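> I'll drop the sequence and a predicted model, then ask my questions.
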Amino acid sequence: MTRIAIVEGDGIGHEVIPVAQKVLFLLHPDYDFFPVEVGYGRWEQTGCPCKDNDISALKTADAVLFGAITTPPMKDYQSVVLRIRKALDLFANLRPIRGDGFDIMIVRENTEGLYSGIEEIEQDRATTLRVVTRRGTERIARAALRCVHQRKGKLTIGHKANVLKSDVFFRDICIAEAKKAGIVYNDKFIDALSLDILQHPEAYDVIVTTNIFGDILSDVSSYLVGGLGLVPSANIGDRYALFEPVHGSAPDIAGKNIANPVAALRSAAMLLEYLGDNEGAGRIESAITKVLASGIRTRDIGGSAGTMEFGEAITGILGKQG
């Protein structure tokens, strides 16, 4: 039996993930769904945001549907997201940006870089070690190249090699891997790339970059499709996979039934693709397109529908299709 771990997390995760889970259950009542509670809310209750047995539970799943986590700016608070990514070795973060006339896949290295977690705070300074390894760079480059092969496109390498020696290292390894694979590539400074992707999105196919640059670039690129409420992501490793909307926990709108569930729904579609159900993934995307075309939209994209109302419209269409 296929086992799916459901992690709502914090904030609007409690609203958008139940919508996505309901859709997954509608398409696959044969799946075994089980909850795993982690996050800031868990820390407030127990003093620990994520325990070892939570990680163990996630490792029993065939895939994880993940909501959003609040990470407070406290020096002694360990990021739950970073811990899970490292524990499950989810080294490839795939963030698709699709719209009218463009289809971009941002492939972000997910376990090192500035999010290495090697940090120190002293009285007069704070340091964060930016770790870029050969192994980490080779495997994220190869993951990006697999995407290029599947899409029959081209690779763009995003970096800041004019300033950072670690990015010279990253760029050169990515170029070597692209040449070895016979893939057409180019490279751009990440600041220029962030502007150009907004001006000429049709010029890009697969973009590979380091951890923090990929995080920022994908958030910037969400402007092209209407905002963070519409953008999904996949976190892939050799053994495990986790799917989550790109948006955060958004505590300012949590509990108000106004959060956009589309990113969570699209993350669920990516989960189905990972499990081999391309038809089910296509049905979710088709339902989203039909609901948006009917004028049912949440406030962030110009409508007045609530989270639950949007979700009910999606399940209504899928129910008719079934």
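Thanks, I have the structure now.

> please count neighbours and contacts with C-alpha atoms only from this point.
Fine.

> show me how far the helix or strand hosting residue 156 is from its chain's centre.
Element membership of residue 156 [criterion: DSSP states H and E] is strand 155-159. Relative to the chain's own centre, strand 155-159 is displaced by 19 Å; criterion: Cα atoms, centre = their mean, to the nearest Å.

> likewise for stretch 24-36?
20 Å.

> identify each buried residue in it, please.
24, 27, 33, 36 (16 or more other Cα atoms under 10 Å).

> and if you look at stretch 283-299?
Going by 16+ other Cα under 10 Å, stretch 283-299 has these buried residues: 283, 284, 285, 287, 288, 291, 292, 296, 297, 298.

> can you give me the strands in the chain?
Shown for the chain, the strands assigned by DSSP state E span residues 3-9, 32-35, 63-68, 92-99, 102-109, 119-121, 126-128, 155-159, 185-189, 206-209, 232-236, 241-245.

> okay, now the one to match up with it:
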Amino acid sequence: MQTSYNGIAVPTEGKAIEYANGTYTVPDNPIIPYIEGDGTGRDIWKASQRVFDAAVEKAYGGKKKVYWLEVLAGEKSYRKTQNWLPDDTVKATVDFRVSIKGPLTTPVGGGIRSLNVALRQLMDLYQCVRPVKYYAGVPSPVKHPEKLDIVLFRENTEDIYAGIEFREGTPEAKKFIDFVNNTMLAGTKKKVREDSGVGVKPISIFGSKRLVRAAIQYAVDHGRKSVTLVHKGNIQKFTEGAFREWGYEVATEEFRDKVVTERESWILGNLEQHPGLSTRDNATMIEPGIEYAPPEFGESVIKEVEDTLQAIGETHGGGKWKSKILITDRIADSIFQQIIIRPSDYSVLATTNLNGDYISDAAAAQVGGLGIAPGANIGDGFACFEATHGTAPKYADLDVINPGSVMLSGVMMFDFLGWTEAARMIENSMEKTIQQKFVTYDFERQMQGATKVKTSEFASKLIENM
């Protein structure tokens, strides 16, 4: 452990959070690194830190305190060190294990393509966790935003975010295209056009299973009713489709006593509604039109029914499956519609990287937008909580931006640390302040009779309302 990082001294009064055997040990005086963020991040962080400190003080009467350690990244870091992401910053986030950050600019013209992606990959923060729920009073474009209450687990290290791509016209792209066309696709009608930029989309068993495992464990720990695997497996069968298959394997092999798959629920439910139902008739009910399919398909469905009843007929039958966590899957484009027209059907979503990126932002739009959407990047022994929006540089240092994303990311962080009293204090105070219509400009313009306030004034009101 260093005494300073990037020339900034470590608070001597604080202690590092420790991690061993899958468990965090959190002292009453943890040192937590923070990255202020670029652009509006400066205003947001100042407001959020005040709220965090006030909540901890009020919740614990001075018995607990966070000791903040600024670490450098982004534009501020580049101005001071000529480095967008110094080694000391990464080392501090590793040494102290739990950190929080504002929005960062993606450098243009070389270097690290995305600081956010770099931090995730360097610490193997494979879970991007995005809770999306409604806070009373927040303006929304949908009629019943309160029906949406999901936690999205997005795989964070693979898919197109692995960053394996080659620019059109480069020797690397030509070599890649030649290999694909002349070796992998030889003898087929498929070809990659010579003038293409190309990328690789890796999705592994290891990466997929550990993400789905984390999502199901979260559902178990928090009493969530379902986990939905989101994929585009109807088109990309060996990547997205494999994610689905591996997800079901994790569910049925590692959580068998706690889960039921959607198809299993149909099989068990059919038998309960129609006692004495034959295996073949049950198969016909879960696959209408089975008589028109090839015989081998029909036999495979009949065997599926037989295997299901043999494996879980006693443990899950007789209605017991209804108390289990339901494991389902949905096609990625379908889920955009589903979370609007049937939001209450979904609880935890487990997704591949790119799909999760799209869906989390779309879901956030239903409950107030990215300005109030928190997020976390979590690995085994490390966690970084962060704003989910951009830097909005034209509003930098104007004290006008909604700080809700970082503040609610802090709520996630305090829950993660086990400081739930401080977390609820911030969350409840924010909801109360919004209901009082004391809001920043993004909400004020959508709320009749609202008072438009500065970022700093919003923070002061939250502290007053605690």
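Yep, that arrived. Treat the numbers as computed from the prediction; the structure is a model and nothing was measured.

> where does the TM-score land?
Once superposed, chain against chain, the TM-score is 0.94 (TM-score structural alignment, normalised by the length of structure 1); 318 aligned residues with a Cα RMSD of 1.6 Å.

> so what's the corresponding residue of structure 2 for residue 4 of structure 1 up against?
When structure 2 is aligned by TM-score structural alignment, residue 4 of structure 1 is paired with residue 32. Contact partners of residue 32 of structure 2, counting by Cα atoms under 8 Å, 6 or more residues apart in numbering, are 16, 66, 67, 68, 69, 96, 98, 99, 100.

> ok, back up a step: which one of the buried residues of stretch 24-36 of structure 1 is nearest to residue 129 of structure 1?
Of all the buried residues of stretch 24-36 of structure 1, residue 129 of structure 1 sits closest to residue 36, with 30.9 Å by Cα to Cα.

> just the helices in the stretch 101-250 of structure 2 please.
115-122, 171-179, 205-221, 240-254 (DSSP state H, counting those that start in this stretch).

> turn those helices into TSV, columns for distance to residue 195 of structure 2 and mean neighbour count.
TSV is the format used below for the helices of the stretch 101-250 of structure 2 (distance: least, Cα to Cα, whole Å; neighbours: other Cα atoms under 10 Å):
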stretch	distance to residue 195 of structure 2	mean neighbour count
helix 115-122	28	17
helix 171-179	9	16
helix 205-221	32	19
helix 240-254	26	20
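
> CSV please, covering those helices and showing distance to residue 315 of structure 2.
Listed next are those as CSV, based on distance: least, Cα to Cα, whole Å:
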stretch, distance to residue 315 of structure 2
helix 115-122, 40
helix 171-179, 52
helix 205-221, 18
helix 240-254, 13
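
> coming back round to it: whereabouts in structure 2 does the strand holding residue 156 of structure 1 align?
Aligning strand 155-159 of structure 1 against structure 2 (TM-score structural alignment) gives residues 227-231.

> quick one: that stretch to structure 1 mean distance?
With mean Cα distance after the TM-score superposition for structure 1, stretch 227-231 of structure 2 departs from structure 1 by a mean of 0.7 Å once superposed.

> and the most centrally placed residue in structure 2, how far from residue 37 of structure 2?
Centroid-nearest residue in structure 2: residue 129, 2.5 Å away (criterion: Cα atoms, centre = their mean). Using Cα to Cα, to the nearest Å, residue 129 of structure 2 is found at 20 Å from residue 37 of structure 2.

> likewise residue 266 of structure 2?
The gap separating residue 266 of structure 2 from residue 37 of structure 2 is 49 Å, by Cα to Cα.

> more neighbours: these two, which one.
residue 37 (27 against 17; other Cα atoms under 10 Å).

> correct me, but that one touches residue 104?
Yes - under the criterion of Cα atoms under 8 Å, residue 37 of structure 2 makes contact with residue 104 at 5.2 Å.

> give me the common contacts of the two.
With Cα under 8 Å, 6+ apart, residue 37 of structure 2 and residue 104 have common neighbours 73, 74, 391.

> show the buried residues in those.
Buried, going by 16+ other Cα under 10 Å: 73, 74, 391, out of these.
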